[in-house]
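Participant: With the sequence up front, the predicted model follows.
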Amino acid sequence: RLCLTKFLAYGWSARRSASALRAQVEAALAAGLEIGWQQLLDRQRAYLDDFWAQADIELDGSPELQQAVRFALFHVLQAGARGEARAIPAKGLTGPGYDGHAFWDTETYVLPVLTYTMPMAAGDALRWRHSTLGQARQRARELGQAGAMFPWRSINGEEASGYWPTATAAVHVNADIADATARYLAATGDEQFETECGVELLVETARLWVSLGHEDSAGDFRIDGVTGPDEYSALADNNIYTNLMAARNLREAAESCTRRPDLAERLGVEPAELTRWRHCADSMYLPYNDELGVHEQSEGFTRYAPWDFAATPPENYPLLLHYPYFDLYRQQVVKQADLVLAMYLCPNAFSRDQKIRNFEYYDPLTVRDSSLSACTQAVLAAEIGHLALAYDYFREAAFTDLHDLHHDVAAGVHIASVAGTWISCVGGFGGMRDHDGDLGFAPRLPEQLNRLCFRILWHGSRISVHITAESTTYRLESGDSVTLTHHGRRITLTDSPVDLPNPTATAGAAAE
């Protein structure tokens, strides 16, 4: 018998010369030969063991769901672990769908998972965004705006979509990038990233909103003619998701410049600009229908004609393949969570009663023709007490690819949806919220699950959260002490675990 071991290396770059790439490959081969195959295997095993030690989610009640959760986590790891200042594409590394392009859902769905399980990878993805800041500034200038205007769909920093109602008009991508930046800084305290990239990303994204919006005669700050996350609505006035996320962007930019005046001076931020940002954020217009007692996804949305769901046969979904956008844009039908996503990412902007009424109004209108929707609906359903419904949405997110629910898995897995599986568990049943520099949990389990356990990293400390129907146990597994809240009760984790009862979940007004 003759056994051959082949060592292979590859290199690629859009900037470096062939000789530089050849030198890189030769160095990699030399290192591999020096280390040997077994040590390469051992290093890979140690790397994965460390990832699972801090990222694994354990649940009792459904072996199939347990497998689906780990399938999801592995694909998020594979897509993001070695990004190395490159985009995380919508299909990860699994297929040709979307031609390798990245969208806003990288920052909104994938980066939260990486921020709390593999923060270095999240930082790399944000560094890629920062590396495209020059193109974003140029795009803003071409469109007559200030600051930076990031593309809706891109692979190299330039807009790759020619359909402007959902591309150019989907300016919320700026706020999504700012949100991911602020979340990463709050969770890691990465001062080097803040200095090199963070503050500049927050400042340049904030500058867009001041030039894009305007104040009306009532003193409200309006952002008109934009497209929010819901792609069945376009060119709407005051999309509430866009407005709320823009307000957060403005406040985070102002706070970062106040915290780092040296960087603010370098970026040319004057005190008057900080005042303007805060004023625009505080006066941001949020459309509301007093008669129905619900917020409007965008101004006037609740006065559109209702979509005739009874006359829509099952084979006509997804709607975009069977009906013209001209019809979809003018009726009350939602492709994917929009206002519901705003309630998750900006929870302090809504009272509990408002969340209940809003969810129960918009949930029946949301057809989930996008894989981005189910996990967000799971989170809000869990928060307002519709736990059986939350469990159903969780299953949908978890099995989108494994059961090929959208009949397109041949093009690759839906990275945002598999990341949404983690969000459903941690943000939904774990009730994790991470706003204004505070970390909190409000655990609640559906009856189909007996136990849920996950871990997150917070400023380098590893926290485990062990949830049963009756109680939740928090442990500090490594690192410095951490202060957090459990259903609003503030606790500090040190050497000893803390076990607290879970209040009984109460559902909203509508039946599940």
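Facilitator: Now that the structure is in, tell me what you want to look at. Numbers count the residues shown, from 1 in each chain.
Participant: only C-alpha atoms for contact and neighbour calcs from this point on.
Facilitator: Noted.
Participant: Do a quick rundown of the strands in this structure.
Facilitator: 58-60, 214-215, 221-222, 288-289, 294-295, 305-306, 331-332, 440-441, 451-458, 461-468, 471-478, 482-486, 489-493, 498-501 (DSSP state E).
Participant: Centre of the chain to the fifth one, how far?
Facilitator: Which is strand 294-295. Here strand 294-295 shows a centroid-to-chain-centroid distance of 23 Å under the convention C-alpha atoms, centre = their mean, to the nearest Å.
Participant: Quick check: buried residues in stretch 320-331?
Facilitator: The neighbour-count check on stretch 320-331 (16 or more other C-alpha atoms under 10 Å) flags 328-331 as buried.
Participant: do stretch 391-403 as well
Facilitator: 391-401.
Participant: List just the nearest of the residues you listed to residue 51.
Facilitator: residue 398 (19.9 Å; C-alpha to C-alpha).
Participant: Tell me which residues touch the nearest residue to the closest one once chain neighbours are set aside, please.
Facilitator: Leaving aside its sequence neighbours, residue 398 sits nearest to residue 421 (C-alpha to C-alpha, 6 or more residues apart in numbering; 5.3 Å). By C-alpha atoms under 8 Å, 6 or more residues apart in numbering, residue 421 lies in contact with 69, 72, 375, 394, 397-398.
Participant: Which ones among those lie within helices?
Facilitator: Among those, the residues falling in helices (DSSP state H) are 69, 72, 375, 394, 397-398.
Participant: Could you give the number of residues near the residue nearest to residue 332 when sequence neighbours are not counted?
Facilitator: Nearest non-adjacent residue to residue 332, counting by C-alpha to C-alpha, 6+ apart: residue 306, 4.8 Å away. By other C-alpha atoms under 10 Å, the residues close to residue 306 number 13.
Participant: rewinding a little: could I get the contacts of residue 421 as TSV with distance to residue 176?
Facilitator: Shown next, in TSV, are the contacts of residue 421 (distance: C-alpha to C-alpha, whole Å):
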residue	distance to residue 176
69	25
72	22
375	17
394	23
397	21
398	23
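Participant: Surely residue 289 and residue 298 touch.
Facilitator: No. In this structure, residue 289 is not within contact of residue 298 by C-alpha atoms under 8 Å, at 10.5 Å.
Participant: more crowded one of the two?
Facilitator: Neighbour totals were compared for residue 289 and residue 298, and residue 298 leads with 27 against 14 (other C-alpha under 10 Å).
Participant: Surely that one and residue 240 touch.
Facilitator: Yes. With contact defined as C-alpha under 8 Å, residue 298 reaches residue 240; the gap is 5.7 Å.
Participant: coming back round to it: separation between the residue nearest to residue 332 and residue 333?
Facilitator: Here the criterion is C-alpha to C-alpha, to the nearest Å. By it, residue 306 lies 7 Å from residue 333.
Participant: try residue 432
Facilitator: 29 Å.
Participant: Between these two, which has more neighbouring residues?
Facilitator: Set residue 432 next to residue 333 and count neighbours by other C-alpha under 10 Å: residue 333 wins out with 25 against 20.
Participant: Second structure for comparison follows:
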Amino acid sequence: ALVDDNVFTNLMARSNLSTAVDAVQRYPEQAAALGVSAEEATSWRLAADQTHIPYNDELGVHEQHAGFTRHEKWDFADTGSDQYPLLLHYPYFDLYRKQVVKQADLVLAMYKCGDLFSAEQKRRNFAYYEALTVRDSSLSACCQAIMAAEVGHMDLAYAYLGEAALMDLDDLENNTRDGLHIASLAGSWLALVAGFGGMRQKGATLTFAPRLPGRLNRLAFRVQTRGRCLRVEIDSSAVTYTLTAGEPLTIVHDGTRLTVSTTPSRPMPLSAHSPESAPEQPHGRRPAQRP
């Protein structure tokens, strides 16, 4: 069995193995040329099926790694702002035996492997890890923006979008002089498209569940997919889909299949959500609220 302590690594290995098996089945001649047999591909599938995903039944959350939720929680209240990033001030021996998270990890897994989690599990997991994630990495805010939007915390998602997009413009980490945070810049696109656009890829099909925070009244983007160029335009009440090039394309909007052509689709309602009180972040680590 393929077993790993890190949930994101774990789930991505499971997803990648399954994708590799599908590729062997779809392209048998190329697989044979590479010396990949059907028996070997079957063993990959067995490994993927036996991947371990830790879960705490008492708390109702998945674990960052096996046994993580049984660790003592980090003392955030007595950690000063000048002691971040934590890894520069505390030994790994101390960090790894406490409940503290450098960057969104399990949260990222819920985005990349979303079908493996229920909506309730996503909500509970997000709230639990939000209170433990200190964002000592510029890779974190964009992932938290995506999942905050999915579980309905739109203002929080907007705050994280601002952090990802302005990482260098506002020199938030005081190190832009050393070079741009390219992954964070790319992550701001993901926060917009996967977060507020709700875009996911399910096999060969693109799905959307768009919703906007109150501070945004319009979002438009284009996506190249399967030889077509799809334009998505969202305003405060509806979304339209249009192909700028290519044959008609079937997508899924908020659970409804929709065939899109070069004629704009009828306006489709935004994805509904029930706003809840946003979860708290570690003391002193709340993202800045932006206009």
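Facilitator: Done, it's in. Please read all numbers here as calculations on a predicted model, not as lab measurements.
Participant: shared neighbours, residue 298 and residue 240 of structure 1?
Facilitator: Going by C-alpha under 8 Å, 6+ apart, residues that sit against residue 298 of structure 1 and also against residue 240 are residue 287.
Participant: Could you dump the buried residues of stretch 320-331 of structure 1 into TSV with distance to residue 123 of structure 1 added?
Facilitator: Listed next are the buried residues of stretch 320-331 of structure 1 as TSV, based on distance: C-alpha to C-alpha, whole Å:
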residue	distance to residue 123 of structure 1
328	38
329	36
330	40
331	40
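Participant: Between these, which sits nearest residue 294 of structure 1?
Facilitator: For these, the nearest to residue 294 of structure 1 is residue 331 (17.1 Å; C-alpha to C-alpha).
Participant: Return the residues in contact with the aligned residue in structure 2 for the closest one.
Facilitator: Structural alignment (TM-score structural alignment) places residue 331 of structure 1 against residue 98 in structure 2. Applying C-alpha under 8 Å, 6+ apart, we find residue 98 of structure 2 in contact with 68, 71-74.
Participant: Drop anything exposed from those residues.
Facilitator: Buried among the contacts of residue 98 of structure 2 by 16+ other C-alpha under 10 Å: 68, 74.
Participant: okay, the contacts of residue 98 of structure 2 in TSV with distance to residue 15 of structure 2 next?
Facilitator: Formatted as TSV, the contacts of residue 98 of structure 2 follow (distance: C-alpha to C-alpha, whole Å):
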residue	distance to residue 15 of structure 2
68	23
71	28
72	31
73	31
74	32
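Participant: quick check, nearest of the contacts of residue 98 of structure 2 to residue 115 of structure 2?
Facilitator: Residue 115 of structure 2 has its nearest neighbour among the contacts of residue 98 of structure 2 in residue 68, at 22.9 Å by C-alpha to C-alpha.
Participant: Which stretches in structure 2 count as helices?
Facilitator: 7-26, 28-33, 38-49, 92-95, 106-112, 119-130, 140-150, 154-165, 182-190.
Participant: Ranking those by mean neighbour count, which comes first?
Facilitator: helix 140-150 (a mean of 28; mean count of other C-alpha atoms under 10 Å).
Participant: Centre-most residue in structure 2?
Facilitator: Nearest to the geometric centre of structure 2 sits residue 111, at 3.4 Å (C-alpha atoms, centre = their mean).
Participant: Now that residue: closest residue in space that isn't a chain neighbour?
Facilitator: residue 147 (6.7 Å).
Participant: how about that neighbour, what's its partner in structure 1?
Facilitator: Under the alignment by TM-score structural alignment, residue 147 of structure 2 pairs with residue 380 in structure 1.
Participant: I figured residue 483 of structure 1 hits residue 493, correct?
Facilitator: Yes. Contact criterion C-alpha under 8 Å: residue 483 of structure 1 and residue 493 qualify, at 6.2 Å.
Participant: Just tell me what the residue nearest to the centre of structure 2 corresponds to in structure 1.
Facilitator: Applying TM-score structural alignment, one finds that residue 111 of structure 2 aligns to residue 344 in structure 1.
Participant: Would you check how far apart that match and residue 432 of structure 1 are?
Facilitator: 10 Å.
Participant: Residue 457 of structure 1 now?
Facilitator: From residue 457 of structure 1 to residue 432 of structure 1 the distance is 13 Å (C-alpha to C-alpha).
Participant: repeat for residue 367 of structure 1
Facilitator: Look at residue 367 of structure 1 and residue 432 of structure 1: by C-alpha to C-alpha, they are 26 Å apart.
Participant: and what of residue 185 of structure 1?
Facilitator: Going from residue 185 of structure 1 to residue 432 of structure 1 by C-alpha to C-alpha gives 17 Å.
Participant: Then residue 404 of structure 1?
Facilitator: Distance from residue 404 of structure 1 to residue 432 of structure 1, counting by C-alpha to C-alpha: 29 Å.
Participant: likewise residue 346 of structure 1?
Facilitator: 13 Å.
Participant: cool, residue 445 of structure 1 as well?
Facilitator: Applying C-alpha to C-alpha to residue 445 of structure 1 and residue 432 of structure 1 gives a distance of 13 Å.
Participant: for residue 479 of structure 1, same thing?
Facilitator: Relative to residue 432 of structure 1, and taking C-alpha to C-alpha, residue 479 of structure 1 is found at 20 Å.
Participant: Equivalent analysis for residue 68 of structure 1, please.
Facilitator: Where residue 432 of structure 1 is concerned, residue 68 of structure 1 sits at a distance of 21 Å (C-alpha to C-alpha).
Participant: Spatially nearest residue to the alignment partner in structure 1 of residue 56 of structure 2, not counting backbone neighbours?
Facilitator: Here residue 56 of structure 2 is matched to residue 289 in structure 1, going by TM-score structural alignment. In this structure, residue 289 of structure 1 finds its nearest non-sequential neighbour in residue 295, 5.9 Å apart by C-alpha to C-alpha, 6+ apart.
Participant: ok, now which ones touch that neighbour?
Facilitator: Counted by C-alpha under 8 Å, 6+ apart, residue 295 of structure 1 has contacts 286-289, 354, 358.
Participant: what do you get for residue 140 of structure 2?
Facilitator: Applying C-alpha under 8 Å, 6+ apart, the residues near residue 140 of structure 2 are 103-104.
Participant: go on, residue 386 of structure 1?
Facilitator: The contact partners of residue 386 of structure 1, by C-alpha under 8 Å, 6+ apart, come to 506-508, 512.
Participant: Most neighbours among those, which one?
Facilitator: Busiest of those [other C-alpha under 10 Å] is residue 508, holding 19 neighbours.
Participant: With that, I have no additional questions.
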